[in-house]
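Undergrad: Return a 3D structure for these sequence lines:
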Amino acid sequence: MSILESVVIGAGQAGLSASYHLKRLGIEHVVLDANQHAGGAWQHRWDALTMLDVHGVAELPDGAPPARSTLRANQAVPATFAEYERAHDLPVLRPVSVSRVSDEGGSLVVHADAGRWRTRTLVNATGTWTSPFLPHYPGMETFLGEQLHTIDYPGPEHFRGKRVLVVGGGASAVQFLGALAPITDTLWATRRPPVWRTDDFTPEAGAAAVALVEQRVAQGLPPESVVSVTGLMLRPQEREAERLGAYAARRPMFERIEPDGVRWSDGAFEPVDVILWATGFRPAIGHLAPLHLRSPHGGIQLDRNGRGTTVVIDPRVQLVGYGPSASTIGANRAGRSAAKGVQRVLTAIAERAPSETAGALA
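TA: Reported below is the predicted structural model:
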């Protein structure tokens, strides 16, 4: 089995950015994507989500962003990514589902359903979409209605005429309530009171939010999303839900789930037809477990005080779309950083090889 200089896992925004920069540096690599088609996680989002609803998709390096329009996001962004792959002739292989990455004889070996790839370095760009977080509450297995996670969201029309409990304090929960409250009966429950932004979200505010995520990553703590530290803001399309009181009626979390609804801690019962869990995602990094990259604090420590992409414990591995780079703008920057990190490792290997050969001949 020949040894590649690098393997990129994932062909979303971060993976394509990394591939672009690796190719620009002349680094031999392949991109392994588990999806049937281009588009990363965007192709799996609900049909009702348009390019006017998304917060924005940054342009890829030497590319153009998808236009803001009424087009479905799950069509517009994948089309943009597919054209980008073609235009830059990126070495994407799909569908390839990676199961694990191991260290064998000093090389990294990527194990997948379509074969194995041996590589000197790895860029992991698997994001979070395939790792939804669903908390467990007593009695949830007894619920007779529907329980859906963000990943399963079918669009607002599915819920018309049903009483929907939205669970979660992030941007997705706010968006769901904005879409559902005007057409059906909604409730909202969160673990903590939501934090609303009352000022403009300036570049300086964004940088401060990212810095908070970087601090956690620098300490090897599990990352929080950038959105979780920016606070919540209502967009124009959510003002009608606000007028209807959807956000003011937020409740603390229920104590247990019963067959026809939820029971609050004060003993009151609330009947609901659907529980919509907008409880977020976790980094999809289970396939990296054989490399033992996690710190004692449960996260993966990155270099440059959390602003880089190189894994401190194993510099052969770059993480993009993780922690502070888990946004489209951050993913682009991380792709460039990861390619440079790969280049540093390959340079160190090349410089070490002659001395090792000389030592063996002495």
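Undergrad: Going by C-alpha atoms from here, please, whenever you check contacts or count neighbours.
TA: Fine.
Undergrad: Packing partners of the longest helix belonging to the chain?
TA: Determined from DSSP state H, the single longest helix within the chain is helix 328-361. For helix 328-361, the elements it packs on are helix 13-24, strand 317-319, judged by 3 or more Cα pairs under 8 Å, 6 or more residues apart in numbering; DSSP states H and E.
Undergrad: Pick the most buried one from these.
TA: strand 317-319 (a mean of 28; mean count of other Cα atoms under 10 Å).
Undergrad: Next, count neighbours for the closest residue in space to P290 that isn't next to it in sequence.
TA: Nearest non-adjacent residue to P290, counting by Cα to Cα, 6 or more residues apart in numbering: S102, 5.6 Å away. Using other Cα atoms under 10 Å, S102 is surrounded by 18 other residues.
Undergrad: counting contacts, what elements does the helix or strand hosting S102 pack onto?
TA: Assigned by DSSP states H and E, S102 falls within strand 98-104. Applying 3+ Cα pairs under 8 Å, 6+ apart, one finds that strand 98-104 makes contact with strand 107-112.
Undergrad: Show the subsequent helix or strand relative to the strand it packs on.
TA: That would be, after strand 107-112 and using DSSP H and E, strand 115-119.
Undergrad: quick one: contacts for the closest residue to A112 other than its chain neighbours?
TA: Spatial nearest neighbour of A112, chain neighbours left out: V98 (4.1 Å); criterion: Cα to Cα, 6+ apart. By Cα atoms under 8 Å, 6 or more residues apart in numbering, the residues touching V98 are I9, L32, A34, V110, H111, A112, D113, H287.
Undergrad: can you redo the helices and strands packed on helix 328-361 as a markdown table with distance to E255?
TA: Listed next are those as a markdown table, based on distance: least, Cα to Cα, whole Å:
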| stretch | distance to E255 |
| --- | --- |
| helix 13-24 | 39 |
| strand 317-319 | 37 |
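Undergrad: Show me the one of the ones you listed that comes nearest L122.
TA: Among the helices and strands packed on helix 328-361, strand 317-319 comes nearest to L122, with 4.9 Å by Cα to Cα.
Undergrad: what does that closest one rub up against?
TA: Residues outside strand 317-319 that contact it (Cα under 8 Å, 6+ apart) are T121, L122, V123, N124, A125, T309, T310, V311, A338, G341, V342.
Undergrad: nearest to P296, of those residues?
TA: V311 (14.3 Å).
Undergrad: residues in contact with that closest one?
TA: By Cα under 8 Å, 6+ apart, the contact list for V311 reads L293, I300, Q301, L302, D303, V317, Q318, L319.
Undergrad: what about the third one, how many neighbours?
TA: So the one you mean is Q301. The burial count for Q301: 29, using other Cα under 10 Å.
Undergrad: and the closest residue in space to it that isn't next to it in sequence, helix, strand or coil?
TA: Closest residue in space to Q301, ignoring its immediate chain neighbours: G220 at 4.0 Å, by Cα to Cα, 6+ apart. Following DSSP: H, G, I helix; E, B strand; the rest coil, G220 is assigned to coil.
Undergrad: structure for this one too, so we can compare:
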Amino acid sequence: PASVAVPHYFELYEKQFELPVHRPVHTRVVCPREERLRIETDQGVFAARGLINATGTWERPFIPHYRGAESFRGRQLHTKDYRTAAEFEGKHVVVVGGGISAVQLLDEISRVTTTTWVTRREPEFRDEPFTPDIGRAAVAMVEDRVRRGLPPGSVVSVTGLPVTPAIRAARERGVMNRLPMFSEILPNGVKWADGTVVDADVILWCTGFRSSIDHLAPLHLRGPGGGIPMTGRLATQVEADPRVHLVGYGPSSSTIGANRAGQAAARELTAYLGIGE
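TA: I've put the predicted structure just below:
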């Protein structure tokens, strides 16, 4: 499983190159201080000429607020909290979200109990195989957005949903009948603007993540487009402050993308700072 393989890989990498990693350290805030950056943590204060921020998105699950959410008597959880479909057996589950995770979990949960699927937009399914060319095109679209200072957007917004054998089987079982977003959450379910009500025991929010970069707020990196304008070979360098690189933001927000982006960020930052000359 990725949850085991990825940490093990990085553990071996760290040992092989004898990297001086400090853990556990929680970074509270990063502030500009003349020629250096002031990095305040729970293990002391650091001064740095440059910073590669690789905090990604996993620590910031996003759940939109809907009227009545606090009154719901059932269980609400995010994709990050999901463990197994078996815990929902005998309960009606409302799955919220139009991404790949939502579809996969909808398929799993619908095998053990009843479900309702709701999304903000009509899902776009892709029948053709996901080829390397399609992958590169999707990355290029995300990269273009961050270079223009726009929020990165979701992966599915540029790739669409692949129609896998599992999805075809779910369609045949009648599971993929998507409904538009509800307008209100009731103590015992959800309600649409036309008055339709669905009773529910669980609301599973498969609504993605946001970049974990609040600690960088004092640097004022965001542009008027709502995102952080990026530059550099793989769009990891912050245009407003070239001393800062973001790995795990935009096109580098995947393990594969982060490997290439991390290498590019390290080379560009050391060159910018004149290290090794």
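Undergrad: Which of the contacts of V98 of structure 1 are still contacts in structure 2?
TA: Contacts conserved in structure 2 for the contacts of V98 of structure 1, counting by both residues aligned by TM-score structural alignment, their matches' Cα atoms under 8 Å: V110, H111, A112, D113, H287.
Undergrad: Drop anything exposed from the residues you listed.
TA: Buried by 16 or more other Cα atoms under 10 Å: V110, H111, A112, H287, out of the kept ones among the contacts of V98 of structure 1.
Undergrad: Could you dump these into JSON lines and include distance to A209 of structure 1?
TA: Output for those, formatted as JSON lines (distance: Cα to Cα, whole Å):
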{"residue": "V110", "distance to A209 of structure 1": "34"}
{"residue": "H111", "distance to A209 of structure 1": "36"}
{"residue": "A112", "distance to A209 of structure 1": "36"}
{"residue": "H287", "distance to A209 of structure 1": "29"}
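Undergrad: farthest-separated two in the residues you listed?
TA: A112 and H287 (10.0 Å).
Undergrad: Now for these two: what residues contact both?
TA: Jointly contacting A112 of structure 1 and H287 under the rule Cα under 8 Å, 6+ apart are V98, S99, R100.
Undergrad: show me where the stretch 51-200 of structure 2 has helices.
TA: 100-110, 132-147, 156-159, 165-172 (DSSP state H, counting those that start in this stretch).
Undergrad: What helices and strands are in contact with the shortest one?
TA: Taking 3+ Cα pairs under 8 Å, 6+ apart as the contact definition, the neighbouring helices and strands of helix 156-159 of structure 2 are helix 132-147.
Undergrad: again, only using 10 Å
TA: Secondary-structure packing of helix 156-159 of structure 2 (3 or more Cα pairs under 10 Å, 6 or more residues apart in numbering; DSSP states H and E): strand 125-126, helix 132-147.
Undergrad: Of those, flag the one that's most buried.
TA: Counting by mean count of other Cα under 10 Å, helix 132-147 has the highest mean neighbour count of those, with a mean of 17.
Undergrad: Mean per-residue distance, it versus structure 1.
TA: On superposition with structure 1, the mean distance recorded for helix 132-147 of structure 2 (mean Cα distance after the TM-score superposition for structure 1) is 1.2 Å.
Undergrad: sorry, back to before: aligned to the residue nearest to P290 of structure 1, what sits in structure 2?
TA: With TM-score structural alignment as the matching criterion, the partner of S102 of structure 1 in structure 2 is C31.
Undergrad: Please apply the same query to T279 of structure 1.
TA: Counting by TM-score structural alignment, T279 of structure 1 lines up with T207 in structure 2.
Undergrad: Now do the contacts for its match.
TA: 61-64, 78-79, 95-99, 101-102, 119, 154 (Cα atoms under 10 Å, 6 or more residues apart in numbering).
Undergrad: Distance of the residue at minimal distance from the centre of structure 2 relative to T164 of structure 2?
TA: The centroid of structure 2 falls nearest to F209 when counting by Cα atoms, centre = their mean (3.6 Å). As judged by Cα to Cα, to the nearest Å, F209 of structure 2 and T164 of structure 2 stand 24 Å apart.
Undergrad: do the same with G195 of structure 2
TA: From G195 of structure 2 across to T164 of structure 2, the span is 34 Å (Cα to Cα).
Undergrad: of those two, who's got more company?
TA: Neighbours were counted for G195 of structure 2 and for T164 using other Cα under 10 Å; T164 has more, 14 against 10.
Undergrad: Show the contacting residues for that one.
TA: Contacts of T164 of structure 2 by Cα under 10 Å, 6+ apart are F125, R126, D127, E128, P129, A170.
Undergrad: how about the last one, what's its partner in structure 1?
TA: What it means is A170 of structure 2. Superposed on structure 1 with TM-score structural alignment, A170 of structure 2 falls opposite A241.
Undergrad: so how far is V217 of structure 1 from that match?
TA: Counting by Cα to Cα - A241 of structure 1 and V217 of structure 1 are separated by 36 Å.
Undergrad: so where do the strands sit in the stretch 1-150 of structure 1?
TA: With strands called from DSSP state E, counting those that start in this stretch, the stretch 1-150 of structure 1 shows them at 3-4, 6-9, 29-32, 92-93, 98-104, 107-112, 115-119, 122-124, 146-149.
Undergrad: contacting residues around the third one?
TA: Which is strand 29-32 of structure 1. Here strand 29-32 of structure 1 makes contact (Cα under 10 Å, 6+ apart) with 3-11, 15-16, 18-19, 22-23, 90-98, 110, 112, 114, 117, 119, 121-126.
Undergrad: Return the distance of the residue nearest to Q301 of structure 1 relative to R282 of structure 1.
TA: With distances taken as Cα to Cα, G220 of structure 1 is found 15 Å from R282 of structure 1.
Undergrad: Check H297 of structure 1 too.
TA: H297 of structure 1 is 15 Å from R282 of structure 1, by Cα to Cα.
Undergrad: out of those two, which sits in the busier spot?
TA: R282 (18 against 12).
Undergrad: circling back to that earlier point, what about the aligned partner of the residue nearest to Q301 of structure 1 in structure 2, how many neighbours?
TA: Matched to structure 2 by TM-score structural alignment, G220 of structure 1 sits across from G149. A count of nearby residues for G149 of structure 2, using other Cα under 10 Å, gives 22.
Undergrad: doesn't Y249 make contact with G149 of structure 2?
TA: No. G149 of structure 2 lies out of contact with Y249 (Cα atoms under 10 Å); the separation is 12.0 Å.
Undergrad: Can you check which residues contact both of those two?
TA: Both G149 of structure 2 and Y249 are contacted by E143, I228, M230, under the criterion Cα under 10 Å, 6+ apart.
Undergrad: Which part of structure 1 matches stretch 50-57 of structure 2?
TA: So stretch 50-57 of structure 2 sits over residues 121-128 in structure 1, by TM-score structural alignment.
Undergrad: Cool, thanks, signing off.
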